[in-house]
Structures are given as structure tokens and as C-alpha cells.
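Colleague: have a look at this fold, sequence not included:
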């Protein structure tokens, strides 16, 4: 059973790491820059860690920009205000995401500009056969750690839906529960001040107030664990801050 827990923790935090660092803070908000080579490396790493639930950085980035522009309005891709439960909201999000990715939904150029796009890779990574293959990988890993039979039915579905699960926690619960440092025009909240669960994403109210700020923690009692990682990658020259964009700068 210990092996199962370790596998789940690695997948949870590994998958979410790339979602918040690459998809959210880079693709959506352009909080820093990186070379085209590193961009492609992070595409591949995101696929490895997200697996079955791989998200296109392009579709995610465009959709998230729409979310910030139209938060909690009828044009928001995912707002708990207009859906009676989290399942309805996530199904609506799935449809919106698919339409952005396929080009069915007409998007203004300002939401697309600068969003990283490696569409050939996305088509491969999101192919149904590739997604199915990852499920067999998860089953194989559970077999290797001699997981109990019930774990296959409980944890494998969670591995397969990891990215939507992360999205549901933030887009539903971080608009309904928690505390608010700022009275913004939407319902965003901070679920917890020290975000050990979601790599800083739970500091959602702070983020909606300062959309371009790399550090989601604002108050002295708050901590965003992704920010030290960003600073480290900046020191290693993997990423570069835009001129003037430091941890205290706001967009």
C-alpha cells in the first residue's frame, strides 16, 4: 500500500507542477520568458507527468485568459455561479477547452497572442490511443508495487483524470470557500494560506487581484511553494523575468 501512496503523491505534485508553472504562469500569464527549446522540453515533460490528462498549453492558456477577463460572468469558461454542481461546471469546461483546441470557437487575437503553441505535439499527446496507453502504464505501475485490487478502481481513475481534478479544486472550491484578502469583481477565494496541496494555486483571490504576479502569496502568513522554484529556475537561466517583473511587481 505504501507504493500506491508514493505513486499517487508523485503523480499529483508532478502533474500539478507543470500545470501551474508552465500552463498557468507561463502560457497564460507570461510571467517570465524561456527559449523555444525549453518551451518544447516543458511540453514533453508536461505530457510525461500529466499522462492521460495531458492539457494543451495553448488551449489552457487561451481559456485561462478568457477566465480572467470574464470571471464569474456568462462568458467565463468555468464559473460555479452558472452551474449547479462541480460536475456540470467541469463538463462545460471540457467542451470549451475542446472547442478552443480544435479552433471551433472563435477567439479574439488578443487572447491568443504570445501563448505557446506546438499543435503537432498536442495532437499526438491528446490522441485517444495515447491517452489509453497511459492508463495501461498506471495499471502496470500498480502491478509492480503489488497494489491491492481495490486500489485499481479507486486510484487509477484519479490518475486518469488528474488535471481535471486539479482544475475542479481551484475553479469550484476556490470560488466558494476560504478567505479573501481583496474585494475583487469575482468570487475568488484563498483556500489556505500555506498551500501545501496545490503548489500555490489555492491562493486564488490573491492571484485574481494581481494576475501577473509570480508570487501568489501576498500576506506575511502566506506561502506559495511554486515561487521559490521559479526563482531557482531563473538563477539557473532556464527562465528569465521580463524587465521589472520581480516578486513584488504587479500586472
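Modeller: Ah, there it is. Note that the structure is a prediction, hence the values are computed from the model and not measured.
Colleague: going forward, measure contacts between C-alpha atoms and count neighbours the same way
Modeller: Fine.
Colleague: which of the three states applies to residue 95?
Modeller: With DSSP: H, G, I helix; E, B strand; the rest coil as the basis, residue 95 sits in helix.
Colleague: here's the one I want to compare it with:
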């Protein structure tokens, strides 16, 4: 039971900070926050993603490229230009590393206002940080696992951030339903998103790239949106005016 609780907690905490901070804030600037809260969410993202920490700066830039070039050769992660899921993940990793290390030639319009706390970017990407988090996950399993098969979950812990990205970037461009006609293959993967915290409403998001609420139809509940409304109400963030009409 403790292993299951730990896995679920890690899954959803990592996913929340990816969708809230990396995606909706870093990439799309759906809301603003002051420097204190930005750095607070940097640290919380590092804690929640642990060994699979994704640079908010690199994620933000790469996701903007995805929207600008969706399903073309310039898309950082399009199933249309990959032989399989792992091929796409490998290509994405290489593009991610090129952006992270400054090797990629990026048009300044894709980097405008993307958060970049260099210390946390550096710390989160250090192998000693990744190995330390992975070691903690492993020790937890050694202490609490009651069956051998539970250890099969450990690789997901190690790669939690990329796993979440791969689910949407691959499956939500191949399977699901469409609410809106868009110039790419983005689909809504789940009619009720209990798994991906609103991220699976991918067709909706590609249609309304700056809309903080990813749900559109009555059954499309976006679990991240109430947190955004709460944070806005207590002045942790400030939603942009006419948010539903903002586009990337």
C-alpha cells in the first residue's frame, strides 16, 4: 500500500508542476507571478520531478517550437517524423539537450520571457542530483516493497517527467477524439482526464493555446484549473485578462 501511495503521489505531483509551471507558465505565460513565487515553483518542480527534472527554460522554449511547427520537420516531437515512441523520445532528448546547452540556434521570439533561474537549471541537471533522487526512490522501495514486481515501477520514477511528455506527445497525436479542426494531428486523448491532469485535452489546447482551462465540453474537467483559480484568488499568480482569448 505504501508503494502504491508513493507512486501515485509522485505521478501526480510531478505532473502538476509540469502542467502548471513548465507548460502553462513557462511556455505559454497564461498568468504572471513575482520572482519569489517563480523561484518557489522552481524548487517545488525540482522536488516533485526529482531525477527527471525538466528545465523550465528548455521546456518552455521547446514547447513553443512544438506549437509553432506542430507535425512538421521542425517539430521537436512529432510522431509523424519518428518510427516509434522511443525514437521520438530520443530525438526529443537531443533537441532538449541542444537548447539546454545553448547549441541550438533559437529565434529570440521563442525565448521571450521564459523563466531562467540559472542556479536551479544547473542543479536540476547535475547527474549527482539525478542519481541522489533515484537512490532515494530505490531505498524507499527496498524498505517498503512487499513483492518483487513492485520494483518494475522504479524506472517510471526515474523518468517521470519524460514519461508524462511522451504520453501526450505520442498518444495524443495518434488516438482520441477531436473537438476542433486544427492544422495538426492533436487529439483529446481522454474524455475524462483522470490520468494526465488536463494535459490529455490536447486538441482543445492546440486550438486555444493561451487558454488556462484545457477543458471545453461539459465532461472535460481540467483538474489543474481549480488550482490556478485558487492561486489567482490568493494572489500567488495573476491570470491575464481575457485569458480564454489569448493565443500563443
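Modeller: Now that the structure is in, tell me what you want to look at. What you see is a predicted model; the values in this text were computed from it and never measured.
Colleague: how about the residue lying closest to residue 243 of the second structure once chain neighbours are set aside, secondary structure?
Modeller: Using Cα to Cα, 6 or more residues apart in numbering and skipping the chain neighbours, the partner closest in space to residue 243 of the second structure is residue 211 (5.7 Å). Per three-state DSSP, the local secondary structure of residue 211 of the second structure is coil.
Colleague: from residue 203 of the second structure, how far off is residue 211 of the second structure?
Modeller: According to Cα to Cα, to the nearest Å, residue 211 of the second structure stands 12 Å off from residue 203 of the second structure.
Colleague: neighbour-wise, which of those two wins?
Modeller: Taking neighbours as other Cα atoms under 10 Å, residue 211 of the second structure and residue 203 compare with residue 203 leading, 26 against 22.
Colleague: what lines up with the more buried one in the first structure?
Modeller: In the first structure, the residue matched to residue 203 of the second structure (TM-score structural alignment) is residue 205.
Colleague: same deal with residue 28 of the second structure?
Modeller: So residue 28 of the second structure corresponds to residue 29, using TM-score structural alignment.
Colleague: that match touches residue 210, doesn't it?
Modeller: No. Under the criterion of Cα atoms under 8 Å, residue 29 of the first structure makes no contact with residue 210, lying 10.8 Å away.
Colleague: out of the two, which sits in the busier spot?
Modeller: residue 29 (21 against 17).
Colleague: how many other residues sit next to the aligned residue in the second structure for residue 48 of the first structure?
Modeller: Residue 48 of the first structure maps onto residue 47 in the second structure when the alignment is built from TM-score structural alignment. Residues contacting residue 47 of the second structure under the criterion other Cα under 10 Å number 18.
Colleague: ok, residue 47 of the second structure to residue 129 of the second structure distance?
Modeller: 10 Å.
Colleague: what do you get for residue 150 of the second structure?
Modeller: 24 Å.
Colleague: between these two, which is the more surrounded one?
Modeller: residue 129 (18 against 15).
Colleague: residues in contact with the more buried one?
Modeller: Residue 129 of the second structure makes contacts with 50, 51, 123, as judged by Cα atoms under 8 Å, 6 or more residues apart in numbering.
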